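Visitor: Predicted model, plus sequence, below.
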Amino acid sequence: MSGVSTVVITGSGSGIGQATAARYLEEGAAVYGFDRAEAQPHPLPGGPGAWVPVRVDVSDPAGIAEAFETVEADRGGVDVLVTSAAVGFPEPFADMTVASWDRVFGINVTGTMLSIKAVLPGMVARGSGSVVVVSSIAGRTRSVANGAHYTVTKYGLIGLTRHLAAELAGSGVRINCVAPGPTNSPILTAATPQDEIDAIIARTPLRRIAEPEDVANVIAFVADDRRARQLHGAVLDVNGGLY
């Protein structure tokens, strides 16, 4: 993560987002953690980086604009954006409501769109910057823990990444996508009984589900302009061989 100084991570209050915040704090970055939670624990007490929690619902256009204005005022721009905020509900399609559909799309897709739109003007003006969109194995096949709305949003994030990779050609800004498999984080464990998790592990060639840190390390790699400078519009599967 050479040269990275300011990082914004959405969904930083738990799971992959929190682990990614800890990873960047270890490297000494200023990390702005966007989350809906009332309070966020410091992901890495005593780390050399600067931790700035920002309470915001990423699906709220006014709220997300204000949050990024805070970062701009403090730091003058964003080097890396990681969009990991997500929600999902284990609803059968027949029982799905428009309200739950809209909520999942609001956080997972609209929240990602609003966050990327907020950082791109500054990144393009500087001719540098990296965006990492967190999708899911659900965007490759289907969700193992959540409903159709979650699966559709995760497919959409892969499409958004690939479309923006083309639009950003020649700008100096890179955008890539990470698609984690089942991960030991609240979005899986809160909705999935242990026997089902055990069955997933049994189907996974590596015979384990990911820890959030496993995914955070891949995010940090793909965002790095030195180590991953030729990656643009890529989708990296982090799933232990589960397809």
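Guide: Now that the structure is in, tell me what you want to look at.
Visitor: From now on I want contacts and neighbour counts done on CA atoms only, so please keep to that.
Guide: OK.
Visitor: what packs against the top strand by length along the chain?
Guide: Longest strand in the chain by number of residues (criterion: DSSP state E): strand 173-180. With contacts defined as 3 or more C-alpha pairs under 8 Å, 6 or more residues apart in numbering; DSSP states H and E, strand 173-180 has these neighbours: strand 129-134, helix 148-167, helix 212-223, strand 235-238.
Visitor: also this one, for the comparison:
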Amino acid sequence: MNRLPGRTVLIAGAAGGQGRAGAVLFAREGARLALTDVDEAGLGETVDEVLAEVPDAQVLARRVDLRNLPEIAAFVAETEARFDGVIDVLYNNAGVNHLDAIENVTPDDWDRVYDINLKSAFFLVKYALPALRRSRAASVVNVSSGAGLLAPVDGNGVYCASKGGLISLTRAQARDLAPDGIRVNCLLPGPIETPMVRGFFAAMPEEERVAAEQHVVGRSLFTRFGRPEEVASMAVYLATDEASYVTSAIIPVDAGWTAV
């Protein structure tokens, strides 16, 4: 507790799942929060949960469409204005899925997934870079997926490609930002109990759903879904001084899901 007192953490994709869990865990560590998501109602619920846990937490929350680069830039600027011009941690957690056969995927489907899963992660760093450089110990945590390394089910090509790209982007960002003392790492969650994962299975035909869940969870050595806080706690660790020599790390949080 209290490993990040007074540090500013910007969380993209904060309306639920790993983003909401991260908001609570970072607040417990004394961090100031800048939260964004396109889901305004979910974002409000996250703020309520944070304040229920940490009543004196400093929280800025705004609806931002991560496909809209001017909105991203404006939110970063508002975060700087609110929190002394410094961003210490950028938690790139936003993500969407698209499940469909190759022949059915449209350019718009592709662009939506890539814009949110990969493009926004690049431009959030770009726009936040001046504020990250003002930090004494800046950290970027990108959230990819085990699907960036393997294809867990049929019809998952667009998502897999975007998450594989985020792994490569992490390595490139780590190299580019090392001279500024900014660490960049990447988490690869396995099957985690989040609204997005549940939506992923819900999009399948009913006759396929149970078998797909059993197949996906069965790869885990613990044969269960992970909890959002099990991913978010690793993001918190990577943001602390305890991880000061960790950069360009690609870390599965998946109970062996990608290893066996």
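Guide: Happy to help now that I have it. All figures in this text were calculated on a predicted structure; none of them were measured in a lab.
Visitor: Need the TM-score from the superposition.
Guide: The TM-score (TM-score structural alignment, normalised by the length of the first structure) is 0.94; 242 aligned residues with a C-alpha RMSD of 1.6 Å.
Visitor: Single out the most deeply packed of the helices and strands packed on strand 173-180 of the first structure.
Guide: Among those, the stretch with the highest mean neighbour count (mean count of other C-alpha atoms under 10 Å) is strand 129-134, at a mean of 26.
Visitor: Mean deviation, the longest strand of the first structure versus the second structure?
Guide: Compared with the second structure after fitting, strand 173-180 of the first structure deviates on average by 0.6 Å (mean C-alpha distance after the TM-score superposition for the first structure).
Visitor: What's the local residue count around Ala101 of the second structure?
Guide: Neighbours of Ala101 of the second structure under the rule other C-alpha atoms under 10 Å: 12.
Visitor: so how far is Pro180 of the first structure from the residue opposite it in the first structure once aligned?
Guide: Structural alignment (TM-score structural alignment) places Ala101 of the second structure against Pro92 in the first structure. With distances taken as C-alpha to C-alpha, to the nearest Å, Pro92 of the first structure is found 22 Å from Pro180 of the first structure.
Visitor: what does Ile197 of the first structure give?
Guide: 15 Å.
Visitor: how much space between the residue nearest the centre of the second structure and Thr106 of the second structure?
Guide: Nearest residue to the geometric centre of the second structure (C-alpha atoms, centre = their mean): Asn93, 1.3 Å. Distance, Asn93 of the second structure to Thr106 of the second structure, by C-alpha to C-alpha: 25 Å.
Visitor: and Tyr159 of the second structure, what pairs with it in the first structure?
Guide: Using TM-score structural alignment, Tyr159 of the second structure pairs with Tyr150 in the first structure.
Visitor: And for its match, nearest residue in space, chain neighbours not counted?
Guide: Gly88 (5.5 Å; C-alpha to C-alpha, 6 or more residues apart in numbering).
Visitor: which strands and helices sit next to whichever strand or helix holds Glu71 of the second structure?
Guide: Per DSSP states H and E: Glu71 of the second structure is located in helix 69-82. With contacts taken as 3+ C-alpha pairs under 8 Å, 6+ apart, helix 69-82 of the second structure sits against strand 59-63, helix 120-133.
Visitor: closest to Pro70 of the second structure out of these?
Guide: helix 120-133 (9.9 Å; C-alpha to C-alpha).
Visitor: Remind me what the closest one packs against, helices and strands.
Guide: Checking 3+ C-alpha pairs under 8 Å, 6+ apart, helix 120-133 of the second structure ends up next to helix 69-82, strand 89-92, strand 139-143.
Visitor: how big is the offset of the helix or strand just after the shortest one relative to the first structure?
Guide: Yep, that's strand 89-92 of the second structure we're talking about. Counting by DSSP H and E, the next helix or strand C-terminal to strand 89-92 of the second structure is helix 107-114. Its matched residues in the first structure lie on average 0.4 Å from helix 107-114 of the second structure after superposition (mean C-alpha distance after the TM-score superposition for the first structure).
Visitor: Enumerate the positions of helix 107-114 of the second structure that are buried.
Guide: Trp110, Arg112, Val113, Tyr114 (16 or more other C-alpha atoms under 10 Å).
Visitor: try stretch 46-57 of the first structure
Guide: Those would be Gly47, Gly49, Ala50, Trp51, Pro53, Val54, Arg55, Val56, Asp57, for stretch 46-57 of the first structure by 16+ other C-alpha under 10 Å.
Visitor: And for stretch 77-95 of the first structure?
Guide: 77-91.
Visitor: next one: it to chain centre, how far?
Guide: A distance of 8 Å separates the C-alpha centroid of stretch 77-95 of the first structure from that of its chain, computed with C-alpha atoms, centre = their mean, to the nearest Å.
Visitor: just stretch 12-23 of the first structure next, same as before
Guide: Going by C-alpha atoms, centre = their mean, where stretch 12-23 of the first structure is centred and where its chain is centred differ by 9 Å.
Visitor: And stretch 71-85 of the second structure, by the same measure?
Guide: Taking mean C-alpha positions (C-alpha atoms, centre = their mean), stretch 71-85 of the second structure and its chain are 19 Å apart.
Visitor: All set, thanks.
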